[in-house]
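> I need the structure of the sequence given here:
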Amino acid sequence: MDIATLKMKGLLGPLTAAPEAPAGFPFGLGAVGLHEVAETAYGDRAAATGFVLAATRPAQAGAWLWVSQTRFADDLGQVPEAALRHMQGQPPPRLSVKVRTLPDALWVIEEAVVSGAVSLVIAEVEAADFTATRRLTLASGRHGVPVILLMPQTREGATAAATRWRIHPRPSAPNRYDPQAPGHPRWRAVLERCRTAPNAAGTVFDLEWNDETLSLGVVSGLAAGPAAPRPVAREAPSRRKAG
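Modelled structure (predicted):
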């Protein structure tokens, strides 16, 4: 369906300019601007996706666009609607696009932002150089549509994104009903880069997701302070697993 048809069906609507990025956690993730969320190691994609869905609360109503390169869509599958409901409560309509190449993915992302027809773009891409992230940053700021790039553990180098996060799963919280069962999911989120709060770069957040209150909080006693050196990433296929 084209954009006009989607608007007629009530899936898309007019949007207003996004607010300025806040200087506190999660530093505008999913609310304004371009952000990168990368795996710490091979196999961390589920944790990275869970972090994005838990931390993202778009400032505007409207459909989401989820863009996936074929290599990730085939290896990892798509996030099911049940997962979106679990993390977002009443999730917005989601449009999914699968493309083969990185240039195609970047084109789709930018066109979606420029159209103003969606409230958020989440994209699983293999890379994005400084020029590409600069274009997306400018488009996002001009049209008020935030963008999140989900990226593999090999992500390094310069970026124009507002933030770059590095995510790794932690053991789940104790289950108060069954000590043998998993509890609330936990993640370690390292803020590698932050343009709105440069002094926060390198901060480690140990986080816990509460599926009863749909809230994300810092775990008392687990905050680790500055990030430890990260091992050199290796290129490898990735499978989405439980965070």
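
> going by C-alpha atoms from here, please, whenever you check contacts or count neighbours.
Will do.

> tell me the SS of Asp74?
Under DSSP: H, G, I helix; E, B strand; the rest coil, the three-state class of Asp74 is helix.

> quick one more, to check against the first:
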Amino acid sequence: TYGDPASIGFLLLALKAQSENTPSDAPILWATTRHQIHDGGCLFAPGLLAFNLDPNRFIMVTAKNDTELLWVLEEATRAKSFAAVVGHIQDLSFTQTRRLSLATQQGATPLFLHRPHHCQGASAAFSRWQIESQGSAKNPFDERAPGTRQLRAHLLRCRTGQTGSWSLEYETSTYPLLMVPAAANRKFAPHVASNTPRQPKGGHGFAS
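So this is what the prediction gives:
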């Protein structure tokens, strides 16, 4: 839905996983537009620390519009200077996503696109996710208090052919994500979502 913040949390978890799998001191480029900042605000440094992401690694870019932002994303992925590139962009044609896909391959730089819920159409992205928020898990110490965070992740498209939907539970200080069990007895709950497709290393594509 409009303004659902669960997708930002999922994106930060993806960046955290990327950082842990490919240790690097290279910066992370976070690019957005003036409209997006006015509408949804900026990243909050203490929030990044909660995900074990160093705010000092982030380079923030504010573009005037999506056209300028598209140029920033393409140049950044080709530069081979960033650990990852993130772009908040709305309308993209298939041709434009294809150009970005080629840029990620040439620059061997992971690219993540964060797009509003209403964006549709074909994409050349390696994978395409739709993220929804869910109510938190039960707090084992106080039933009136919220427990661990939960979200619903739908893998709509993946070049490997595997798609699906998962209810996921996470703490920002830990990784990986845990599958939410269907059984009522939660002591059998946590097991690693090891079958969840992961973003490939290097320049094999990008996620949207």
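
> any idea what the TM-score is?
Once the chains are laid over each other, their TM-score by TM-score structural alignment, normalised by the length of the second structure reads 0.80; 178 aligned residues with a C-alpha RMSD of 1.7 Å.

> just the element for the most centrally placed residue in the first structure, please.
Residue closest to the mean C-alpha point of the first structure, counted by C-alpha atoms, centre = their mean, is Val52 at 3.7 Å. Secondary structure from DSSP states H and E places Val52 of the first structure in helix 45-55.

> now the following helix or strand past that helix: which residue numbers in the second structure?
Remark: after helix 45-55 of the first structure, the chain's next helix or strand is strand 64-69, criterion DSSP H and E. Here strand 64-69 of the first structure aligns to the second structure at residues 28-33, judged by TM-score structural alignment.

> again, but for stretch 177-187 of the first structure
Per the alignment by TM-score structural alignment, stretch 177-187 of the first structure matches residues 141-151 in the second structure.

> tell me what the longest strand anywhere in the second structure is packed against?
Ordering each strand of the second structure by length in residues (DSSP state E) puts strand 149-158 first. Other elements packing on strand 149-158 of the second structure under the criterion 3 or more C-alpha pairs under 8 Å, 6 or more residues apart in numbering; DSSP states H and E are strand 127-134, strand 164-170.

> report the buried residues of the last one.
By that I understand strand 164-170 of the second structure. Buried positions in strand 164-170 of the second structure, judged by neighbour count with 16 or more other C-alpha atoms under 10 Å: Trp166, Ser167, Leu168, Glu169, Tyr170.

> from Arg128 of the second structure, how far off is the third one?
Going from Leu168 of the second structure to Arg128 of the second structure by C-alpha to C-alpha, to the nearest Å gives 17 Å.

> please apply the same query to Ala182 of the second structure.
The separation that Ala182 of the second structure has from Arg128 of the second structure, given C-alpha to C-alpha, amounts to 25 Å.

> these two: which is more packed in?
A direct count of neighbours by other C-alpha atoms under 10 Å for Ala182 of the second structure and Arg128 places Arg128 higher, at 19 against 10.

> contact partners for the more buried one?
Contact analysis of Arg128 of the second structure by C-alpha atoms under 8 Å, 6 or more residues apart in numbering lists Leu155, Leu156, Arg157, Cys158, Ala207, Ser208.
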